[in-house]
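>>> Predicted model, plus sequence, below.
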Amino acid sequence: MNEATGTVGAVLNAVLATIPSPDQGVWYLGPLPIRAYALCIIAGIIVAIWWGERRWVARGGIKGEVTDIAVWAVPFGLVGGRLYHVITDNQKYFGPGKNPLAALEIWNGGLGIWGAIALGAVGAWIACRRKGIPLPALADALAPGIVVAQAIGRLGNYFNQELYGGDTTLPWGLEIYRRVTPEGREDALAGVAIDHTPIQVVHPTFLYELLWNLGVALLIVWADRKFRLGHGRVFALYVAGYTAGRFWIEMMRTDEATLIFGTRVNVFVSALVFIGAVAYFIIARSRGEREDVAALRATAEPEAEPEAGPAAEPASDDVAENQNDDVEEEKNSPESVKPE
């Protein structure tokens, strides 16, 4: 009995000691590849739009507007995210032995959140201008959904076995497997793990960021309800919270990256963006409490001029003469003469 209990305990310890990686991140439906990374990105976008729509309507917006704006913001964001990744990790695509066309293969992973937010904001700004919507108010409504979408997107990194840290013996260490294609070629993205003996046990930095992002979402929802934040301050708080976590998580990562003075470029970007977000959050405080979106719409629409009724129409000359004649006749009539 003791031996059996010890065996079960050993098995449980082995299971709980590390986090296994998925065997693969790509499945095939005939010739069509189904990529977990892409599915996670799509799921995140859907959640962000759904939650953003609910928050926008609650703030006085019109149902369907967030979806309309997403038609502009999402493509801009995807292009911006890819551009940032290619620029900051250009050594992966350009140089001796590299294939520049691989920079277009977005399905293999590689989206920089900084570029996605920056260019996505440009797309949202264009759409807001066309619909007469204040961008800061919309950004406040979208902020929690965006950071949750980022958390969901990090699951794609889990399936791709990427964005992890150094070796660890912690109970939540992530097992990394060797993946191979049917042809026997080693491929961490498109291959399949045929041996579950880990070649490395590492810090799951994607998981750290996922949990951090969910915490940021809770923080900004609480602060928004508690202090009725507006004028882009919810979005600024999201950016500050996200970059604070990204700063230390980025320093734990061991994947290849562009370095500045021996430090990953995203560490510097996180620090600079954090400072900018905090500065905006403080400055925008002078604008007061949350803006009323419905009231902004009302003031933006021109007031309709009152229609002139029959009483406001000027009398014609013929009508005026007839009225004068009637007055004279009334004065000269016997009934109108008062006794002295």
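Alright, I've got the coordinates. Numbering: from 1, shown residues only.

>>> make it CA atoms for all contacts and neighbour counts henceforth
Will do.

>>> State whether residue 201 is indeed within a helix.
No: Residue 201 sits outside any helix when classified using DSSP: H, G, I helix; E, B strand; the rest coil, being strand.

>>> Apart from its neighbours in sequence, what residue is nearest it?
Among residues not flanking residue 201 along the chain, residue 175 sits closest, at 4.6 Å (CA to CA, 6 or more residues apart in numbering).

>>> for residue 76, same thing?
residue 120 (4.8 Å).

>>> So the one you found belongs to a strand, correct?
No: applying three-state DSSP, one finds residue 120 to be helix, outside a strand.

>>> so how many other residues sit close to it?
24 (other CA atoms under 10 Å).

>>> now the one 5 residues further on
For residue 125, the tally of surrounding residues (other CA under 10 Å) stands at 21.

>>> Next: the one 4 residues further on.
Around residue 129 sit 11 other residues, with neighbours defined as other CA under 10 Å.

>>> Please determine how far it is located from residue 122.
Distance from residue 129 to residue 122, counting by CA to CA, to the nearest Å: 11 Å.

>>> which SS state does residue 236 fall under?
helix.

>>> Go ahead and confirm it touches residue 275.
No: using CA atoms under 8 Å as the test, residue 236 is too far from residue 275 to be in contact (10.4 Å).

>>> Tell me which of these two has more neighbours.
Using other CA under 10 Å as the criterion, residue 236 and residue 275 rank with residue 236 on top: 26 against 15.

>>> Please name the nearest non-neighbouring residue to the more buried one.
Here the residue nearest residue 236, using CA to CA, 6+ apart, is residue 277, at 5.0 Å.

>>> Mind listing residues that contact stretch 258-268?
88, 89, 246, 247, 248, 250, 251, 257 (CA atoms under 8 Å, 6 or more residues apart in numbering).

>>> let's bring in a second model and compare:
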Amino acid sequence: MTFAYIPSPPVSTFSIGPFPIHFYALTMIAAIIVAAWMTAYRWKRQGGSYEQILDITICAVPAGIIGARLYHVITTPERFFGPNGHILDVFNLRQGGLGIWGAVLLGGLAAWAWCRHKHYPAALLCDAVAPSLLVAQAIGRLGNWFNQELYGAPTTLPWGLKLNDTGTAIGSQEQCYDGATCPTGTLFHPTFLYEMIWNLIGAALLIWIGHKAFTKLKAGALFTLYIMWYTAGRTWIEALRIDFAHEFLGVRINVWVSIIVFILGAVAFSLVNRYGKSVSILAEKLRGITELEERESVAHSS
């Protein structure tokens, strides 16, 4: 008999009048708000302003959501274009399905384009957002807990995740993802919790490294450390999961992606520290741009 476990939430949605509100969506909104606030705080310390981060967020968040959905659609096309798929489900985010790789890629490109347009140092933005992304990803994993999805293999550990039949959660009818091999009461590795803890530790480490190695690391290096930390954790956490995923040579595609991106992050770390610009020089540039924008804003309002 199991005496200790992590329970699943009894509900995954609630209603305000005729409108259903999904806890998954609320965690995504909370993650965006916290990430924007953290990034703005760190950006302002480098000479920027909150308004600049607000503009960047308005560009990057929609692009990131689109990128996350596109990644999910591309990596699981049978769910939308297969014989049992429905193409219109591409737009149905209530069923879940957002890939972090697509979010970082497309959201990052949108942020880079805005920085280039406004002449902001993109490398400084990367460093400002690095720990913020890890905190946001940690918060976002709570959405998987509410949905009872993306859990790991069966376990007897006292922190195993216990599922329940909420009727609305995505994973409420998917024990072992085949409905037969795991008896009722089986506990599963809480991969959402593993990633939350891993990401929060990584965020704290990046902030600490940023303070201790401020003069040694070039601008943008902190972001490459984020890439390596996250992908290192995602590799072993992804290997625990038992939800359906395409495989190559017996290994889940996302594990291969994590390994490849980790290697690219390590190469980028070396190149940035060898050829990149110093944080102090780019911070001085940012302060000058911010002061110019503030003068222009005052001139336009007077």
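Right, received. Where do you want to start? Computed from a predicted structure; not experimentally measured.

>>> hmm, which two among the contacts of stretch 258-268 of structure 1 are most spread apart?
89 and 248 (19.7 Å; CA to CA).

>>> Please say which of those two ends up with more neighbours.
Set residue 89 of structure 1 next to residue 248 and count neighbours by other CA under 10 Å: residue 89 wins out with 19 against 13.

>>> Matching that one against structure 2, which residue comes up?
Following TM-score structural alignment, the counterpart assigned to residue 89 of structure 1 within structure 2 is residue 76.

>>> Provide a list of residues in contact with that match.
245, 246.

>>> One more: residue 278 of structure 1?
Neighbours of residue 278 of structure 1 in contact, by CA under 8 Å, 6+ apart: 236, 237, 240.

>>> Tell me the one of the residues you listed nearest residue 224 of structure 1?
residue 237 (9.6 Å).

>>> Just give me the neighbour total for the aligned residue in structure 2 for the closest one.
Taking TM-score structural alignment for the superposition, residue 237 of structure 1 sits opposite residue 225 in structure 2. The local packing of residue 225 of structure 2 (other CA under 10 Å) involves 23 other residues.

>>> who's in contact with the spatially most central residue of structure 2?
Geometric centre of structure 2, nearest residue: residue 137, 3.8 Å, by CA atoms, centre = their mean. Contact analysis of residue 137 of structure 2 by CA under 8 Å, 6+ apart lists 31, 196, 199.

>>> Select from those every entry located in helices.
31, 196, 199 (DSSP state H).

>>> Just tell me what the first one corresponds to in structure 1.
If I follow you right, that is residue 31 of structure 2. For residue 31 of structure 2, the residue aligned by TM-score structural alignment is residue 44.

>>> Quick one: the strands in structure 1, in order.
Counting by DSSP state E, one finds strands in structure 1 at the ranges 18-19, 26-29, 32-35, 173-176, 179-180, 192-193, 200-202, 259-260, 263-264.

>>> Quick check: residue 38 of structure 2 vs residue 143 of structure 2, distance?
20 Å.

>>> now residue 47 of structure 2
34 Å.

>>> Kindly report the same for residue 207 of structure 2.
25 Å.

>>> same thing with residue 94 of structure 2?
11 Å.

>>> And the two? Which one has more around it.
When residue 94 of structure 2 and residue 143 are compared for neighbours, residue 143 comes out ahead with 21 against 12, by other CA under 10 Å.

>>> Pull the contacting residues for that one.
Contacts of residue 143 of structure 2 (CA under 8 Å, 6+ apart): 23, 24, 25, 26, 27, 28.

>>> so can I have JSON lines of those residues showing distance to residue 121 of structure 2?
Listed next are the contacts of residue 143 of structure 2 as JSON lines, based on distance: CA to CA, whole Å:
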{"residue": "23", "distance to residue 121 of structure 2": "36"}
{"residue": "24", "distance to residue 121 of structure 2": "34"}
{"residue": "25", "distance to residue 121 of structure 2": "32"}
{"residue": "26", "distance to residue 121 of structure 2": "32"}
{"residue": "27", "distance to residue 121 of structure 2": "30"}
{"residue": "28", "distance to residue 121 of structure 2": "27"}
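
>>> Under the alignment, what does residue 258 of structure 1 map to in structure 2?
Checking with TM-score structural alignment, residue 258 of structure 1 has residue 246 as its match.

>>> Pull out the buried residues from the host helix or strand of residue 300 of structure 2.
Residue 300 of structure 2 is part of helix 279-301, with elements assigned from DSSP states H and E. Using 16 or more other CA atoms under 10 Å as the test for burial, helix 279-301 of structure 2 gives 279, 282, 283, 285, 286, 287, 289, 290.

>>> can you list the strands of structure 1 in CSV and add distance to residue 5 of structure 1 and mean neighbour count?
Below are these laid out as CSV (distance: least, CA to CA, whole Å; neighbours: other CA atoms under 10 Å):
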stretch, distance to residue 5 of structure 1, mean neighbour count
strand 18-19, 21, 18
strand 26-29, 39, 12
strand 32-35, 41, 14
strand 173-176, 25, 24
strand 179-180, 35, 20
strand 192-193, 31, 21
strand 200-202, 27, 19
strand 259-260, 51, 12
strand 263-264, 48, 16
